[in-house]
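Trainee: I would like the atomic coordinates for the input below:
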Amino acid sequence: RIRLFLSTQAAQVLVQSLVISRLDYCNSLLAGLPLNAIRPLQMIQNADNADNMVFTSKPNPINPTSHVYCVLCTYDHITPILSSLHWLPVKFRIDYKLLLLTFKALNGLAPMYLSSLLTRYNPPRSLRSQNSGLLVVHRIAKSTKGGRAFSHLAPKLWNSLSDGVRGSDTLTQFKCRLKTYLFSKAYT
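Mentor: Okay, the predicted model is just below:
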């Protein structure tokens, strides 16, 4: 009922504050889980009530200046809509949060217990890769549970980033580059 009184931008902010914030709460605990375990969260993000709240197919009699951006049908794909809203899929949101913690840990902005779990790559002899900002991926005993540990997953994700993203100087610059990198990876 409230949708008729909201502009598209206000509806987007409302959905981000009510739905997306719940998806982001403690989602870094889900890092490394198989996609079928993350699927229920992705279905919440894809839910009709969230995107129908932002995109309306009915003309707005109270605010006639608002434009109809999209007409949603039951069988429309949600990917172009999420892309136009600049919302990352849940798996990439989890990676974003984990990589953000990794950047903070490497630059002294995170608690010491996280920083102690990461080891910078220092080869025994002079190699081109020694100044690339890579991390040592620790060996794990069990691939199912150990592969989800921060000490294993964070370096693995960090090393998969491009040099431009890894070489960011500030947190703001890193966030911007990382979101762009993950956005292109998610929607291409």
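Trainee: okay, CA-based contacts and neighbour counts for the rest of this
Mentor: Fine.
Trainee: Okay, L135 and P123: tell me how far apart.
Mentor: L135 is 11 Å from P123, where distance means Cα to Cα, to the nearest Å.
Trainee: Look at those two and report which has more neighbours.
Mentor: L135 (19 against 11; other Cα atoms under 10 Å).
Trainee: isn't the more buried one right next to L153, touching?
Mentor: No: between L135 and L153 there is no contact under Cα atoms under 8 Å: 10.8 Å.
Trainee: who touches stretch 167-176?
Mentor: Outside stretch 167-176, the residues within contact range by Cα atoms under 8 Å, 6 or more residues apart in numbering are 100, 103-104, 133, 165-166, 177.
Trainee: Look at stretch 145-153 and report the distance between its end residues.
Mentor: This stretch, stretch 145-153, spans 11 Å end to end (Cα to Cα).
Trainee: in that stretch, what's buried?
Mentor: 146-148, 150-153 (16 or more other Cα atoms under 10 Å).
Trainee: Also this sequence, please, to line up against the first:
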Amino acid sequence: MLGPGSGDQITPTLIHLHWLPVKSRISYKALLLTYKSLHAHAPQYLSDILHPHAPPRNLRSSDSGLLTTPRTKLRTFGDRAYSVAAPTLWNALPAEIRNIPTLDAFKRALKTHLFAKAFGP
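Mentor: Purely as a prediction, here's the structure:
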């Protein structure tokens, strides 16, 4: 049984099992749902929340698959809403992961990316 302050002892086990920490797992689930929403594999009401980024003039980033992040008034709760969190996480992904065409390949690349981000190279 793990006692208080023993969080450092579980890290090698997480790495060995290739499990993501809780915060990364939440990001994984949100990004997976975002991918499904953008590729018509999720309920329509979720797809309606996400809007492609459309700059006022033609820029190189116009075709990069970014999403518009709505502004919020409340930093503590407003930023946790799916309509804000999903585009924020999505836009932080590298373009090569955002543009993966198949769901299985996206899952693999996303988990590898989040794992490397959480535990280092």
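Trainee: I'd like to know how far D76 of the first structure sits from A47 of the first structure.
Mentor: D76 of the first structure is 12 Å from A47 of the first structure, by Cα to Cα.
Trainee: who's more crowded, these two?
Mentor: A47 (13 against 10).
Trainee: So which residue is dead centre in the second structure?
Mentor: L31 (3.4 Å; Cα atoms, centre = their mean).
Trainee: May I have the secondary structure class of the counterpart of that one in the first structure?
Mentor: When the first structure is aligned by TM-score structural alignment, L31 of the second structure is paired with L99. Following DSSP: H, G, I helix; E, B strand; the rest coil, L99 of the first structure is assigned to helix.
Trainee: contacting residues around L99 of the first structure?
Mentor: Applying Cα under 8 Å, 6+ apart to L99 of the first structure gives the contacts 154, 157-158.
Trainee: Check L32 of the second structure too.
Mentor: If you count contacts by Cα under 8 Å, 6+ apart, L32 of the second structure has them with K107.
Trainee: Could you count how many residues lie near the equivalent of P124 of the first structure over in the second structure?
Mentor: Counting by TM-score structural alignment, P124 of the first structure lines up with P56 in the second structure. Per other Cα under 10 Å, the neighbour tally for P56 of the second structure reads 7.
Trainee: Am I right that P56 of the second structure sits in a helix?
Mentor: No: P56 of the second structure: not assigned to a helix; according to three-state DSSP it is coil.
Trainee: Would you mind measuring from it to S62 of the second structure?
Mentor: On the measure of Cα to Cα, P56 of the second structure and S62 of the second structure end up 10 Å apart.
Trainee: so what secondary structure elements neighbour the helix or strand containing M53 of the first structure?
Mentor: Assigned by DSSP states H and E, M53 of the first structure belongs to helix 48-54. If contacts are counted by 3 or more Cα pairs under 8 Å, 6 or more residues apart in numbering; DSSP states H and E, helix 48-54 of the first structure sits against helix 8-15.
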